[in-house]
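Peer 1: the following block contains a protein sequence and its predicted model.
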Amino acid sequence: MTSESKTEAAAIREEAPPRPKKRDVHGWVVLDKPVGMTSTHAVSVVKRAFSAKKAGHAGTLDPLASGLLPIALGEATKTVPFVMDGRKAYQFTVAWGSQTDTDDTEGRVIATSETRPDEAAIRALLPRFTGTILQTPPKFSAIKIAGERAYDLARDGEEVALEARPVEIDSLVIVSHDGATTTFEAECGKGTYVRAIARDLGQALGCLGHVAHLRRTRVGPFSVADGVGVETLRESPDEALAALRPVKSALTLIPEIVIHRDAAARIKRGQSALLRGAEAPVALQAAYATCAGTLVATGSVENGEFVPHRVFNL
């Protein structure tokens, strides 16, 4: 580099605004992700908006999908499994008459049909797609096969064979139907693929189908009312700060146990603590402990003792 180039580069560095210093931020941001954004990019947007040191998301949302993507900052990352294991709700539209290799509009068409289903025929099939059912995930999915993601293998042209597995679909109802497309609302458990529902419905109806539109409206304890948009985070620091939810907001679906200071001190050292009081539980598979309103730990209750699994530094 010449002396002139070095001088110019130094001038640019001096003019560029300094990067904000990363800081400890703890809590949840329930991002209302737009279509076209990857989950990884969404995490970067939230992390940058809060200048946070640490962030992670609770369940991938495809780029072609919109809706809720809960993002954990700091100590909230320790509660991610509780959100990921929660029930989810979607609104999605199935376009009839063609099947794609990705089971959505991103893939190439691999089969077509001139048949279009009527609403009565669709409605008659829905009971087969509710409750605990066996579902084969799309080959373009994040499931690992011998350490490789299925979608990477599929993109490389390799044959991907995924086994059917049980999933829980609590409800599947028709919102609207116009002949060419049908819009549904679904509530389901972890591991359910909406794209697979569209694919399997289309095959069962003999008309084929794929997802044309997908929006996630609930994830665990978080609903659309909790969502915040990307532009709000980028343009309004005050509104962004107001959107930051407490770490324990991810834990509202499991019991809270209020403990005293001595018990909190033991738990923070990784030791179990005896729970006192007539109403104290004897056994719980999952619970969280708080002291003076502050989250101390998540864990279980065994023989009347709180056993910490994850301890928080808040």
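Peer 2: Looks like it arrived, so ask away.
Peer 1: from here on, contacts and neighbour counts on C-alpha atoms
Peer 2: Noted.
Peer 1: in space, what's closest to G191 - neighbours in sequence excluded?
Peer 2: V167 (6.5 Å; CA to CA, 6 or more residues apart in numbering).
Peer 1: show me where the stretch 1-150 of the chain has strands.
Peer 2: Using DSSP state E, counting those that start in this stretch, the strands of the stretch 1-150 of the chain run over 27-33, 55-57, 66-73, 88-96, 98-100, 109-112, 131-135, 144-145, 148-149.
Peer 1: here comes the other one, which I'd like you to weigh against the first:
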Amino acid sequence: MSEAPLDAASLPDERQSPSQRPKKRDVHGWVVLDKPVGMTSTHAVAVVKRAFAAKKAGHAGTLDPLASGLLPIALGEATKTVPFVMDGRKAYQFTVSWGSQTETDDTEGKVIATSDARPQEAAILALLPRFTGTILQVPPKYSAIKIAGERAYDLARDGEDVQLEPRPVEIDALRIVSHDGATTTFEAECGKGTYVRAIARDLGLALGCLGHVAHLRRTRVGPFAIADAVAVDRLREGPDQAQAALLPVKAALALIPEIAVSRDGMLRLKRGQSVLLRGRDAPIDSDAVYATSGGVLIATGSVDRGELVPHRVFNL
């Protein structure tokens, strides 16, 4: 995917002296951005980072420039919780344009094949069970997957014949929202690593009419839904509006169990030591939990034979 030009409003003025530029500060939390079409994920992080004058920021899963919707951005200590968001389930609404296949499987690439056929809604419905559950999917050639250390899209742009192996992905649900003959709009719920562009490509091939993604909007990532999202323009309205959009660090952990620990337990976790859990409801084993003390996030970790083992400790 090509990079959209950076918006000058989101970047520091290089003509300012260091003393005139806003001083970077420690900011901890999540901003769930409603990314507009045309903006890269890297650019979106720069916009949020500038709005908060934050020292550290990163996103939880790239969203293509041609796609809109949910892009969770972590600030400060929230970056330690990024994997919990990236590994979560995702939801999309997307429109497939029938009758042509493109080299990128969306509207950005050149058309490489066409068909006069157009699918009936009943034919699409009959095919959907083949595209749900755990399926094998070949990622698009223009994707960020690495081949011998190189991104597939870089190799494809250089004219190389990119061959990607099929890999298992999980598609929990795939539904038709609307169908007008020339296009069909779908809703999809899926796991990490699923390419919506590949769903469109493979549906078109299976139906014998070809297809590519014309519009794509992400509506859920892990614990975050589109109702949590804030527009870029709101962040640019001023510090108060930006601050109102900041969610706590532990918002990313809403889908895993919380364990409250005592002050002594908190001190042990801060030192990287495990804590023996007591009480009737204490878990015996768990792959992922987070610990709080007095409502403050202390650590993420796992429970092994009744002991809470810290993996990441927070300084909040």
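Peer 2: It's in. On a predicted model such as this, the values are computed, not experimentally measured, just so you know.
Peer 1: return the most buried member of the strands of the stretch 1-150 of structure 1.
Peer 2: Among those, the stretch with the highest mean neighbour count (mean count of other CA atoms under 10 Å) is strand 66-73, at a mean of 27.
Peer 1: where does that strand end up in structure 2?
Peer 2: On structure 2, the counterpart of strand 66-73 of structure 1 by TM-score structural alignment is residues 68-75.
Peer 1: alignment lookup: R269 of structure 1 to structure 2.
Peer 2: In structure 2, R269 of structure 1 lands on R271 (TM-score structural alignment).
Peer 1: now T102 of structure 2: how far from G193 of structure 2?
Peer 2: Separation of T102 of structure 2 from G193 of structure 2 (CA to CA, to the nearest Å) stands at 21 Å.
Peer 1: before we move on, what about G222 of structure 2?
Peer 2: For G222 of structure 2 relative to G193 of structure 2 (CA to CA), the value is 13 Å.
Peer 1: the two - which one has more neighbours?
Peer 2: Neighbours were tallied for G222 of structure 2 and for G193 using other CA atoms under 10 Å; the higher tally belongs to G222 (21 against 17).
Peer 1: give the equivalent position in structure 1 for the more buried one.
Peer 2: Counting by TM-score structural alignment, G222 of structure 2 lines up with G220 in structure 1.
Peer 1: got the contact list for the residue nearest to that match when sequence neighbours are not counted?
Peer 2: In this structure, G220 of structure 1 finds its nearest non-sequential neighbour in G86, 3.9 Å apart by CA to CA, 6+ apart. Residues in contact with G86 of structure 1 (CA atoms under 8 Å, 6 or more residues apart in numbering) are 189-190, 219-221.
Peer 1: what's the answer for A150 of structure 1, then?
Peer 2: Applying CA under 8 Å, 6+ apart, we find A150 of structure 1 in contact with 139-144, 160.
Peer 1: mapped onto structure 2, which of these hold?
Peer 2: Retained in structure 2: 139-144, 160, out of those (criterion both residues aligned by TM-score structural alignment, their matches' CA atoms under 8 Å).
Peer 1: tell me the spacing between the match of G222 of structure 2 and A242 of structure 1.
Peer 2: As judged by CA to CA, G220 of structure 1 and A242 of structure 1 stand 21 Å apart.
Peer 1: likewise for R155 of structure 1?
Peer 2: Separation of R155 of structure 1 from A242 of structure 1 (CA to CA): 41 Å.
Peer 1: number of residues surrounding the aligned partner of G304 of structure 1 in structure 2?
Peer 2: Alignment note (TM-score structural alignment): G304 of structure 1 maps to G306 of structure 2. Per other CA under 10 Å, the neighbour tally for G306 of structure 2 reads 16.
Peer 1: list the contacts of the closest residue to G306 of structure 2 other than its chain neighbours.
Peer 2: Distance criterion CA to CA, 6+ apart; nearest residue to G306 of structure 2, sequence neighbours excluded, is I284 at 4.3 Å. I284 of structure 2 is in contact with 303-307, counting by CA under 8 Å, 6+ apart.
Peer 1: just these now: which is nearest I112 of structure 2?
Peer 2: The shortest gap between I112 of structure 2 and any of the contacts of I284 of structure 2 belongs to V303, at 52.2 Å (CA to CA).
Peer 1: pull the residues that contact the helix or strand containing the closest one.
Peer 2: Counting by DSSP states H and E, the element that carries V303 of structure 2 is strand 296-304. Defining contact as CA under 8 Å, 6+ apart, one finds that strand 296-304 of structure 2 is touched by 249-250, 266, 269-270, 283-292, 308-316.
Peer 1: now the buried members of those residues.
Peer 2: 249-250, 266, 269-270, 283, 286, 288-292, 308-311, 313-314 (16 or more other CA atoms under 10 Å).
Peer 1: matching R118 of structure 2 against structure 1, which residue comes up?
Peer 2: Aligning on TM-score structural alignment places R118 of structure 2 opposite R116 in structure 1.
Peer 1: how about the nearest residue to that match, chain neighbours excluded?
Peer 2: R116 of structure 1's closest residue in space is C207 (CA to CA, 6+ apart), at 5.8 Å.
Peer 1: for the one you found, which residues are in contact?
Peer 2: Applying CA under 8 Å, 6+ apart, the residues near C207 of structure 1 are 96-98, 112-117.
Peer 1: to which residue of structure 2 is it aligned?
Peer 2: Match for C207 of structure 1 (TM-score structural alignment): C209.
Peer 1: sorry, back to before: identify the farthest-apart pair in the kept ones among the contacts of A150 of structure 1.
Peer 2: Comparing every pair within the kept ones among the contacts of A150 of structure 1 by CA to CA identifies A142 and V160 as the most remote, at 12.0 Å.
Peer 1: which SS class is A161 of structure 1?
Peer 2: Recorded secondary structure, A161 of structure 1: coil (DSSP: H, G, I helix; E, B strand; the rest coil).
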